[in-house]
Structures are given as structure tokens and as C-alpha cells.
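# Dropping the sequence and predicted coords here.
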Amino acid sequence: YLNILKNVTYFFAQNRATKLLLEKHGVDQVSISGDTRFDRVAAIAKNKKELPLVKKFKADKKIMVVGSCWSEDIEVLLPFINASDMKFIIAPHEIEGGTISKLEKECMRDTIRYSKLEESTGDEDVLLVDNIGLLSSLYAYGEYAYVGGAFGAGLHNILEAATYGVPIFFGNKNYKKFNEAIELINLGGAVAIGSYTELRDQFTIFMEDTALQIAGQVNMDYVKDNTGATDKIFEYCQKLIKS
């Protein structure tokens, strides 16, 4: 593979670490473009789907959107959900195999499936998303986000939540290979937690409106400040075509 890489005219690296890695292996025609994922999530937020039924479910309550959660995440979240007066939108990573039914049984608050939302009485506290493809738009309806995966194979995409300017929580086991997770923790926009009590205690920091707004703005600015990689790569390709 290294021989193939060395025959490529030019490379764009996501960040300084990947640039140094390429240079270590003798690939020296490299510049840092940034990460195109930032451009993608910024575009998603700009063109988000309007979901009137979700807006109606939200009403005047604050919401935590739980995205791509696994059973390990649910173990931590359930006591928090059951003790909270907030509303929740839960979008499991897997919707087959009885995942939704298990959540309905274990949740002590009134639940409704997204597929049944038109039949809502307006009294439900927890929306269980039993379809796919909506998560990136659902984050727009939350004041907080919890992103799953870090208690298992690896943290899912937190940029989809960050672009909407909400504080983010996730598990503390497997997130350190994701640069954005480290940086957002350091900036104060994200928190890694290991248990229900940690989630409960850390959440209280963001209950006050000023703290909530500051953390949200940090995350939104982080995405905004890192966009532009797609344009850099496209401009270079145009130069190649013209030369």
C-alpha cells in the first residue's frame, strides 16, 4: 500500500496527526485540508427535515435526544430517564430484535413509538424512534444529546448533535480515538460519563440556562470553525483538471 501511496501526486490530511503519519511513511506531498465530516453535518443542519409531529411531542418541554444507543447505554440512561421530568427521544442503533419492546417494558414513563405519533394523546414523555434515517434531524429538537456506542465498539457520530448547538454526553470507555470527542470535552461542550450517578451529577451543570447556552455555542462554533475541507479539496481538483 505504501508504494501505491507514494505514486499519488498529492494528499490531503484531516489534521496534523494524519499528516505526520503519512510523512513518517515517506509520503511528503501532504497538506491539511480538514475533515469533510464537518461540512456534511453543517449541510444537514442547514437542510434539516421539519418534523411537525416531533415538534408537537416536544411542546414546551426540554428534551434530551438519545442517538444510536446500545444496551450498555440504556443501562445507564434508564434510571436517569425514569427520574427525570424532561422528555426524551430515543433512537436505538438497532430497532429490530425486540429493542423497542424492551424499552417500552423497562421505561417507567409514558412512551410512544414514532410510527404511532399521529395517535398521540399529548401525555407521552418518551418518544421511541422505530425507523431509521431521522436521527440527524431529531437532534434539532433537543436541548441535550446523548450519543451511544462508547461503552462498546466505539462512539457514534457526535458532530451530528454538535452542529445544532447542544451539550453532549457519552460513555467513557471507547471515545479517545475520536478527536472531536477529546476536543469537545476540553472545550466544555461534551462530557464522558461512566454511570447513572455520573450522568445525573454532570447533567446538573447544564441545567442552568446560561451554562446550557455556553456549552451549546461552544459545540456549534466548533463545527463552524472546522468546515471548509470539501472546498479545499474541490479547488485543488479543479486546478489539476485545468493544468
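Perfect, I can see it now.
# can we go C-alpha only for contacts and neighbour counts from here?
Fine.
# Spit out the contact partners of Asn3.
With contact set as CA atoms under 8 Å, 6 or more residues apart in numbering, Asn3 has no partners.
# And the strands in this protein, which stretches?
Applying DSSP state E to the chain gives strands spanning 11-13, 30-32, 63-69, 87-92, 111-113, 126-128, 144-147, 168-171, 190-193.
# Serialize those strands to JSON lines and add fields for mean neighbour count and distance to Ala43.
Below are these laid out as JSON lines (neighbours: other CA atoms under 10 Å; distance: least, CA to CA, whole Å):
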{"stretch": "strand 11-13", "mean neighbour count": "18", "distance to Ala43": "21"}
{"stretch": "strand 30-32", "mean neighbour count": "16", "distance to Ala43": "21"}
{"stretch": "strand 63-69", "mean neighbour count": "25", "distance to Ala43": "19"}
{"stretch": "strand 87-92", "mean neighbour count": "26", "distance to Ala43": "21"}
{"stretch": "strand 111-113", "mean neighbour count": "21", "distance to Ala43": "28"}
{"stretch": "strand 126-128", "mean neighbour count": "26", "distance to Ala43": "26"}
{"stretch": "strand 144-147", "mean neighbour count": "26", "distance to Ala43": "19"}
{"stretch": "strand 168-171", "mean neighbour count": "26", "distance to Ala43": "20"}
{"stretch": "strand 190-193", "mean neighbour count": "22", "distance to Ala43": "22"}
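# structure B:
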Amino acid sequence: MYNVIQWVFLAIFFPVLALMVLVKRKYRGRILFRLGFGIDHCARSLSTGTPVIWIHALSVGEVSSCQTLVKAIRNAYPRGTVILSTTTRSGEAYARNILAGSVDLFLPYPLDILWSVRRVVSRIRPDLFILVETDFWPNLLHELKIRGIPSILVNGRISADSFTRYKRFKWFFLPMFKAFKLITMQTENDCNNMIELGVDRHKVLKLGNLKFDAVMPGDLSGQIKDRSSFGIPDHKTVIVAGSTHAGEEEIILRVFRKLITEFPDLFLIIAPRNVERGKPVTLLARQEGFIASRRQEPMLAGGNLLVLDTLGELAGVYSFCDIAFVGGSLVQQGGHNPLEPAVFGKPVLFGPDMNDFLEIAQGLLNCAGALLTRDEAELFEVAHRLLKDKKMREEMGRHAAALVAEQRGVTARHVEMLQTIMGEADN
């Protein structure tokens, strides 16, 4: 039924898709590749090293989560072949930037059309497929299963909204979950939810959250930056609003306007989650009267605001900021990773919607490493309090960094589990 509906959909929308491919160059190569064209050339360029391990990460967030795992797999299998696929262009660009030395082949994730999936699987012939967190597709998982290729879900999480959706459409999701040889979840609650959905409890393990290891200082030491490299004077007090979404920048700019009247040496960095929004966010800031620069352009003299519209530099600005606000949380986007500033010992602020990072957010709140700001008024009040109290900022930062340090070892547990599965496959 799934494939029948899919073909009907394609028949209806094929003219639109074809026009997009012909008119817009940015879609041309990627869509054709996702259909399976071009995979032959890529497969021929691969080494013959075994095992062949295919890892899939949906976008930037999932790539960030699995980066230490990818590097650890490369270290565990130096003669093997590591393939990393992503669904989004930004995810692939970010992966190429941080994992070039650990991955043999970067691929756009194939569209879940049966012949595309079969073509890609036949050409790369993986010994193991690893899915990071989410992006479930029936045809691929079914094809891997019937070919006897083990697939594993790592760093799984189930938010309250997702759990409701999975239960409502259990007939669709449960067969996919059952196709995995093993599922590793972030928390005990995630495990219980997966088991309640009908997955065999012996297949479900709690191994912790890979995001903790992904932000270890040793991994990010090369990204620690000095504010002068961004054109920001040393005497400035820097607030970073990271991974922001539409609707949040307006709030942040209004709060910044109030704060800067009392703290004239304040400097704001806004890092939109989608870097392609850099230009409109900059225009918005300028319309509000700020001297705003874009990272991709020369810094404007006398500026007090920078829009970070580049990939791979958010950790760098978190490393030297004085206060960090994590976006996607004042609007209904589920929040983003609060560990990214926490690892650098920074006080963390976030809004009420941290559904995608509930355990981490609650852990930071419990250890006094973060503060919840429910709305614009609270964001102003909390930021104002922190700007007046340097000791409070430093204490919060120490608590945040300590929480991250306590959670080491998640990657090592995953690699041990993967080696066990690979050993079973060899026997």
C-alpha cells in the first residue's frame, strides 16, 4: 500500500519535480543522486576495505550528535569503509566540514522509492547500517532486512508528541522499529516508550545520549576561538543566541535593545539555525536600528551585532561568550542542544519548549547550570540579572561544564555494542 500511494503521488507531482530539477541547479544534482543516479561512479571510487559501515544522519543536529561515534568507528575499523549519508544539503556541508578525515564517502540519502533504495544498497553493499536518532523509511529498512544486513538505531529518543504519533500510526511505524536488530535509546523513559509500542525489550538498550560526548572539550579544542577573530573588541560582553528560528529573533532584538541602554558594551551574536536566513535576519536587525554585520561580510565599524551565517562556527562563538541563549525554545521547535555552550562553562538560557532535549535541559536546570526563560519578559529579567552578577555567571558555567564531564563514555559503549554485532555477523 505504501508503494502504491507513493507511485500515485509521484505520477501527480512528477511535472513539478521535473521542472524544479531543470530550472534550479541546486536541486538538480542532489535529486538525481537521491534517485540513485551517480551512485555507480561513487561506488567505484570506494576502497575495498571491510567492513562497510553506512551511517545516516538526517541533518546538522544529527551529524553533530554522531560525530564522535563516526570518528570512533573509523578508529575501531581503520581498514574499513565508512559511508555517511544526510538528507539535507546543510547536513552534508556540515558533515564534510567536520568529518572529512573519518568518512570515505558522503552521500545524499536515497529517496525511499523501491528501485532507488535497491540501486543504492546494491552498489555500496553495506555490512551494517546505522541510523542516528530519526528519519525512518520503510523501503530501506525492509530492503536491508531481507538482504540480511543488520540495521541499528542509535541515540534514539521519543518526545511526547512523537509517542502519540507513533501510537496513532502504529501499523506504519512498528514494522520499521521491528526491522532494527538493536535500538539504543537516550533515557529509560525512551526505552519504555519503545517497548510499549511493541518492540521486543531485548532489542532495546539505554546507552545514554551521544550528544554529551559530541561536545567534549577535547573534540572541540580546535574550535575554541578568540573574540578578536570575529572582529569583537575584548572589552565587550558577548551574548550568543544560537540556533534561532523565525519569531525568536524579533524577541531577542527587543530584549537586546532594552539591555544595551544599561550595558553599552554589550555585543550580540545571532546564529540562525538555517544559515540561509542570515540575510533576512541581518536586515531585520538593521531595520530595528542596530549596526549589524554578517559573518560572510566585512565587520561594520562601531557595530554591536553579528549574524553568524556560516556553518561550523557556533561552537567557536559559544567558547568566548559570556551568556548563551539556546534557540528553538521560545517558539515551538523543540529546542536545540544546550550542551554546546555548557561544555565551555557558559551559563545557559533557554525557553519553555525544549521537548527534543528534555533530559539534558532538566539536568542543566537541576545542577543550576541553566535558567528557564518562559517569555520575553523573563528573558530580559534573567539576562539583566546575569549581566549585573559576574559571579553568578561563573558559578552557573562551572555547574554546566561539570554536568557534561560527568556523562563521558556514551560513545565507547556504542562502539563496544557495534563490535559485538559485527562479530556476530562474521560468525
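Yes, it's here. On a predicted model such as this, the values are computed, not experimentally measured, just so you know.
# still on that earlier bit, using JSON lines, lay out the strands of structure 1 together with distance to Asp231 of structure 1.
Compiled in JSON lines, the strands of structure 1 are given as follows (distance: least, CA to CA, whole Å):
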{"stretch": "strand 11-13", "distance to Asp231 of structure 1": "12"}
{"stretch": "strand 30-32", "distance to Asp231 of structure 1": "13"}
{"stretch": "strand 63-69", "distance to Asp231 of structure 1": "29"}
{"stretch": "strand 87-92", "distance to Asp231 of structure 1": "32"}
{"stretch": "strand 111-113", "distance to Asp231 of structure 1": "40"}
{"stretch": "strand 126-128", "distance to Asp231 of structure 1": "38"}
{"stretch": "strand 144-147", "distance to Asp231 of structure 1": "28"}
{"stretch": "strand 168-171", "distance to Asp231 of structure 1": "28"}
{"stretch": "strand 190-193", "distance to Asp231 of structure 1": "28"}
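# closest to Gly154 of structure 1 out of those strands?
Of all the strands of structure 1, it is strand 168-171 that lies closest to Gly154 of structure 1, at 9.4 Å by CA to CA.
# Show residues contacting the longest helix seen in structure 1.
Across structure 1, the longest stretch assigned as helix under DSSP state H is helix 209-225. Under the contact criterion CA under 8 Å, 6+ apart, helix 209-225 of structure 1 has outside partners 38, 42, 143, 159, 162-167, 184, 187-190, 205-206.
# cutoff 10 Å now
In this structure, residues lying in contact with helix 209-225 of structure 1 by CA atoms under 10 Å, 6 or more residues apart in numbering are 37-39, 41-42, 143-144, 158-168, 180, 183-185, 187-190, 203-207.
# go on, stretch 7-27 of structure 1?
2-3, 5-6, 28-37, 179, 229, 232-233, 236.
# Which among those residues count as buried?
Buried by 16 or more other CA atoms under 10 Å: Lys6, Val30, Ile32, Ser33, Gly34, Asp35, Thr36, Arg37, Ala229, Ile233, out of the contacts of stretch 7-27 of structure 1.
# Give me the subset of those residues lying in helices.
Using DSSP H, Lys6, Thr36, Arg37, Ala229, Ile233 are the members of those that sit in helices.
# quick one: the residue nearest to Lys145 of structure 2 when sequence neighbours are not counted from Gly335 of structure 2, how far?
In space, Lys145 of structure 2 comes closest to Ala179 once its chain neighbours are excluded; the distance is 6.4 Å by CA to CA, 6 or more residues apart in numbering. Separation of Ala179 of structure 2 from Gly335 of structure 2 (CA to CA, to the nearest Å) stands at 29 Å.
# again with Ile252 of structure 2
Separation of Ile252 of structure 2 from Gly335 of structure 2 (CA to CA): 15 Å.
# Which one's more surrounded, the two?
Set Ile252 of structure 2 next to Gly335 and count neighbours by other CA atoms under 10 Å: Gly335 wins out with 25 against 20.
# Tell me the counterpart of the more buried one in structure 1.
Mapped onto structure 1 by TM-score structural alignment, Gly335 of structure 2 lines up with Leu155.
# contacting residues for the nearest residue to that match once chain neighbours are set aside?
Residue nearest to Leu155 of structure 1 in three dimensions, not counting chain neighbours: Gly149, with 4.3 Å by CA to CA, 6+ apart. Contact analysis of Gly149 of structure 1 by CA under 10 Å, 6+ apart lists 67-73, 93, 155-157, 170-175.
# Mean distance between the longest helix of structure 1 and structure 2 after superposition?
Using mean CA distance after the TM-score superposition for structure 1, helix 209-225 of structure 1 ends up 1.4 Å from its aligned counterpart in structure 2, as a mean over the superposed pairs.
# how about that helix, aligned to which bit of structure 2?
Aligned by TM-score structural alignment, helix 209-225 of structure 1 falls on residues 390-406 of structure 2.
# correct me, but Pro217 of structure 2 touches Ile224?
Yes: with contact defined as CA atoms under 10 Å, Pro217 of structure 2 reaches Ile224; the gap is 8.9 Å.
# Find the residues that touch each one of these two.
With CA under 10 Å, 6+ apart, Pro217 of structure 2 and Ile224 have common neighbours Phe344.
# now the contacts of helix 209-225 of structure 1: which count as buried?
37-39, 41-42, 143-144, 158-168, 180, 184-185, 188-190, 203, 206.
# got a list of what the aligned partner of Phe57 of structure 1 in structure 2 touches?
When structure 2 is aligned by TM-score structural alignment, Phe57 of structure 1 is paired with Ile232. Residues near Ile232 of structure 2 by CA under 10 Å, 6+ apart: Asp226, Val238, Phe267, Met299, Gly302, Gly303, Asn304, Leu305, Leu306.
# what about Ile232 of structure 2, distance to Phe106 of structure 2?
Distance from Ile232 of structure 2 to Phe106 of structure 2, by CA to CA: 35 Å.
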